[in-house]
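[1] generate a structure from the sequence data that follows.
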Amino acid sequence: MESAQDRVRAAYRRIAEVDRPEVWIALRAEEEVRTEAAAVDERRAAGEALPLAGRLLAVKGNIDVAGLETTAGCPSYAYAPGQDAPAVRALRAAGAIVLGSTNMDQFATGLVGTRSPYGAVRNAVTPERVSGGSSSGSAVAVALGLVDVALGTDTAGSGRVPAAFNGIVGVKPTRGLVSTRGVVPACVSLDCVSVFARTLPEARRAMALLASCEAPPRRPGPWRVAVAARAQLGEMDAGWAAAYEAAADRLAAAGAELRTLDLTPFTRAAALLYEGAFVAERWSAVGEFIEAHRDAPDLDPTVAAIITAARDLPAHRLFTDQRRLAALRTEAMARLGDADALLLPTAPGHPTLAEVAADPLGANARLGRFTNSANLLDLCAVAVPAGTVEGRPFGVMLLGPAHTDDRIADVAALLEPPLRVAVVGAHLSGQPLNHQLVALGARLTATTTTAPAYRLYALDTEPAKPGLVRTEKGGAAVEAEVWELPAAGLGTLTAALPRPMALGSVELSDGTSCPGFLCEPSALDSAEDITAYGGWRAYLADRSGA
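    This next block holds a predicted model:
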């Protein structure tokens, strides 16, 4: 197993190689980080359970990390925290190692990643385009392979838009599920700590360590997924509506039931975030600082203008907008009905740096069309890659009611490229354990045989199942089914495999190989060799007839 120290060395080589200084606000000295990594290696060697041992972590610049200044993207605002924010502390306790704090749209006000005196964070794939904000540096650090996991925040979409633009996963939990103590607020009532990772299982593993309460029991699919009609998506970049529909088709192919939803209450709620009085909460967070430092050269003019304008909003507008939002929330939940999730594009398009510079407010407002409503409506969300358009990442997000975080992640897993698994026994169609495959969204793609290199044995188990073993001599072809299922589903199956079963590579009759269920040779001492039957079902039929 690669040591944490080796992973740190490789990370700093990678940081030098990509040469993206705008990603970081503060990068820790390599020697200091290697010392911390050595301590993680010692803890692991002593037998301590560390689920994130040696995983490298970046932290958005508005989240406290002991030993680093918290700037929120504004050097003159900086302060030295006395301790890690709870979210940082939880991941460090699990073995994660912080490399540094990352660049961001100042005071978490923006979805573009350009509103920072530390420089505009360029996209990881197409540097002439924006990275997305406000958690720009965190997303790009993950996308470029500098870290494994990164923390961001999400008030209007800052944990999702950067994920979509950089081809990674972004998880925005239910409000309150992850502590926001030690986070410079944008809108206290709406803020969430978000997680970025390159894969959905990695993001979910980190989020599980951050959650303040246990998730409700998970249920298997099939899933009911609401989708928007193309006419309600509004103007989108060329090819993006078709890419969204293709993602919906993949969910349907994986067994999800699609239903069209009226998006109106969601888009109307989204407009309230900046056009209504809720923006006044940004003034209550940092408005007095901006007012006192309005001539400071490190204040981003766009951010300062947005927050300053909120100062004079009359109180009655807030109460009016709260009533409007309550009505929209009721309508939105009614539209969602009993659907498990709502599938939407994460953003309607991906602007260039030049386009944002030419119209900073308009470009930013467009990017929040689908994301702005989530926290106002108390939804959880996960943003995942869904292919490319003209060579650039395209992403979608799944949204669900509060505390359905695991459910929407299970639905999102259906969009991952499926994996194949070969089964020869109790997981075959019609057999007692086949329901496990079906519940994980698997579908049968072929009935075939293995290569003529295996022996099949009847094991003494409950329920009855066979054991497949590869042999150098005397092998035969054995009936097999090949199923496709999400990567996370295969992981679930593997984790639940009882001994003596094990996951290994199974060679099929066409010469290809895929994961399949094999058996440990030690279990065969008292097992019956049933290879001559050609397969498990033939053996069961013969035994039933006898």
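
[2] only C-alpha atoms for contact and neighbour calcs from this point on.
    Noted.

[3] give me the distance from the host helix or strand of residue 320 to the chain's centre.
    Following DSSP states H and E, one finds residue 320 within helix 315-336. Relative to its parent chain, helix 315-336 has a centroid offset of 29 Å by CA atoms, centre = their mean, to the nearest Å.

[4] pull the residues that contact it.
    Outside of helix 315-336, the residues within contact range by CA atoms under 8 Å, 6 or more residues apart in numbering are 226, 261-263, 265-266, 268-269, 272, 276-278, 342, 376-377.

[5] stretch 275-285 now?
    With CA under 8 Å, 6+ apart, stretch 275-285 has contacts from 185-188, 272-273, 307-308, 310-311, 313, 317-318, 321.

[6] can you pull the buried residues of it?
    In terms of neighbour count (16 or more other CA atoms under 10 Å), stretch 275-285 has its buried residues at 276-285.

[7] one more, please, to line up against the first structure:
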Amino acid sequence: MHNPLQTSGWNLADWQAAQKDGQGLQRLQALLAVLKKDQEKDTAWIALAEVSGLEADWQQLEARQQAGETLPLMGVPFAIKDNIDAKGWPTTAACPAFSYQAEKDAQVVAELKQAGAILIGKTNLDQFATGLVGTRSPYGAVPNSFNPDYVSGGSSSGSASVVARGLVPFALGTDTAGSGRVPAGFNNIVGLKPTRGWLSTSGVVPACRTLDCVSVFALTVEDALQVAELAAGATPDASDPWSRTHPQTTPVALPERPRLAIPANLEFFGDRQMQTAFAKARAELETLAELVEIDFSAFSELAALLYQGPWVAERTHALGSLLDQDPSAIDPSVYKIVSQGVDFSALDYFAAEYRRQELSRQIQQQLAEVDALVVPTSPTIRTLAEMEKEPLVYNSQFGTYTNFTNLADLSALALPAGFRDDGLPAGITLIATAWQDRALAEFGQRWQAQQALPLGATQREYSTPSQRIRPPAPGAVRLAVVGAHLTGMPLNFQLTSRDARLVEATETAADYRLYALANTTPPKPGLVKVADQGAAIKVELWDLPLAHFGAFVEEIPQPLGIGNLTLKDGRVVKGFICEPLALQSATDITHLGGWRAYIAELNKQKEASA
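    Modelled structure (predicted):
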């Protein structure tokens, strides 16, 4: 018999559905009991919730729900990397000598709790988020979830591990050089590295404060995006000087067949299995996208600047007096890296910053010619034994395709991409300019659906997400079009040239009438709402970047305009409306149910008379 309290491998939708059945608290208690039982041997965890705290959190959520609040993550457990503050929990950054008791939640944690999520534990990391390996911690190395002889990747090693093993449906990490992507690639999960400034870093122990991002690990792209949107909150965090406002100009989805840049010369450091796995992924990508080879030299030079340049001094600054007062408390590899920060001068910084800006401009220009860039998430993977012998060299190799991303102000999404011949996961990463997070996620969902790989290390099969009604993309307006702006029609370019993306085809409520307006070029319809004798009319819904909405409306001629339109399911969106006076000379075509049917009828009449 199925055990309703058995949650291993559940994704976000599983948890959201189950926590409505009246056994939500018991389910969380059962999960916590299992985690505590295994805690001593599970190096992914640094701290777990107390039963009393879990019960108190649940009771508060129940009270809020009974008061009428909507909690999209009601009772869903999650984990956070232990360089992120949670009120009442210690924050260690994987360094006991650095530990302090957090007095308030980090902003991202507060947002997730506001949505109803319950913090179940804090996870292990490469100390002070310095490393891409998952081995630089006094709490122990976090092993790969597929083969414990191999590294998990870092620095967000614990967060990736607990998601890959299906212990929680999502976890927060951080990403400065690739820490939210490399562990995703090594553990067959999704890692969303958002645009800098979208998710607040208030309450996060800094690594490089000017570059740090809070990242999201999940089993599916849909889950990662949903969590990121909730963690970001409705408005930028005023307490975080690096928070930014969405410009509302970027695409909300990639084209149906996007152009993806790919490095002309790929480096795998002799790892034939990773090279073969990426070649297979490349062949799969070519069924979904056009691949365009590019010169990768600017990306590579910028990646090298992160650890060879003065940004190391930001890590030195973050450690403060600990570096001098108690160097023995710091992992040797971390100490070797961070102690070098004192060697850089202000002159060094400005020289490097000027070069960073030059390289970033080159990268932005290259990416302007394509829809996104695709790279291997990591060119290679190493065993724990190998990492002990060459801790810095191999760490550097892992960052080949990640280190440049935040320096160039890019968004990124790490995706599962099949398995090597030895059974270890391989990954790809999509990278685009800032604020294209949702566009990358839209394509990432298509990729994940095509691959249909098992979820993480759980062996659960991937299933296509149910068709839930999606709200308009952040920074976009949802617009219903009924005539000449439909896909394939003469004015559709006015949408596509402004980076609008088709969301769905649907119908209006059954109280509209459709007319063919007289003397319009190209032919245009008029849609009006009526009190009776109406019908449902076919429409398309498009998400249009909000900053382009005004220019789009400016092109709409009389007697048309934009108003509110009601759909058959009750949603109200922006849509085309018509001045009633124009209907006096128009032809009623309501019986045809939509503009396409009318155009088809016109074409038949033209053919018959020809």
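
[8] got a TM-score for the pair?
    The TM-score (TM-score structural alignment, normalised by the length of structure 1) is 0.76; 454 aligned residues with a CA RMSD of 3.4 Å.

[9] mind checking which of the contacts of helix 315-336 of structure 1 are in helices?
    If you go by DSSP state H, the contacts of helix 315-336 of structure 1 have 265-266, 268-269, 272, 376 in helices.

[10] so what's the residue count around residue 253 of structure 1?
    Applying other CA atoms under 10 Å, we find 13 residues neighbouring residue 253 of structure 1.

[11] got the contact list for it?
    Contacts of residue 253 of structure 1 (CA under 8 Å, 6+ apart): none.

[12] ok, now residue 60 of structure 2?
    So residue 60 of structure 2 contacts nothing (CA under 8 Å, 6+ apart).

[13] what helix or strand is the alignment partner in structure 1 of it on?
    By TM-score structural alignment, residue 60 of structure 2 lines up with residue 39 in structure 1. Residue 39 of structure 1 is located in helix 30-45, with elements delineated by DSSP H and E.

[14] for the counterpart of residue 319 of structure 2 in structure 1, which three-state class applies?
    If you follow residue 319 of structure 2 across to structure 1 using TM-score structural alignment, you land on residue 286. Here residue 286 of structure 1 is recorded as helix under DSSP: H, G, I helix; E, B strand; the rest coil.

[15] re earlier: next one: the match of residue 60 of structure 2 from residue 54 of structure 1, what distance?
    Note on residue 39 of structure 1: its distance to residue 54 of structure 1, by CA to CA, to the nearest Å, is 10 Å.

[16] and residue 323 of structure 1, by the same measure?
    Counting by CA to CA, the gap from residue 323 of structure 1 to residue 54 of structure 1 is 48 Å.

[17] returning to that earlier point: closest to residue 67 of structure 1 out of the buried residues of stretch 275-285 of structure 1?
    Lowest distance from residue 67 of structure 1 to these (CA to CA) belongs to residue 285, with 23.6 Å.

[18] tell me where the stretch 251-400 of structure 2 has strands.
    259-263, 290-294, 372-376 (DSSP state E, counting those that start in this stretch).

[19] go through the ones in helices among the contacts of helix 315-336 of structure 1 and name the one nearest residue 207 of structure 1.
    Each of these was scored against residue 207 of structure 1 by CA to CA, and residue 376 proved nearest at 21.1 Å.

[20] quick one: what's aligned to residue 410 of structure 1 in structure 2?
    Here residue 410 of structure 1 is matched to residue 442 in structure 2, going by TM-score structural alignment.

[21] can you check residue 250 of structure 1 too?
    Per TM-score structural alignment, residue 250 of structure 1 is aligned with residue 284.

[22] count the residues that sit near its match.
    So residue 284 of structure 2, with other CA under 10 Å, has 15 neighbours.

[23] what residues does it make contact with?
    So residue 284 of structure 2 contacts nothing (CA under 8 Å, 6+ apart).
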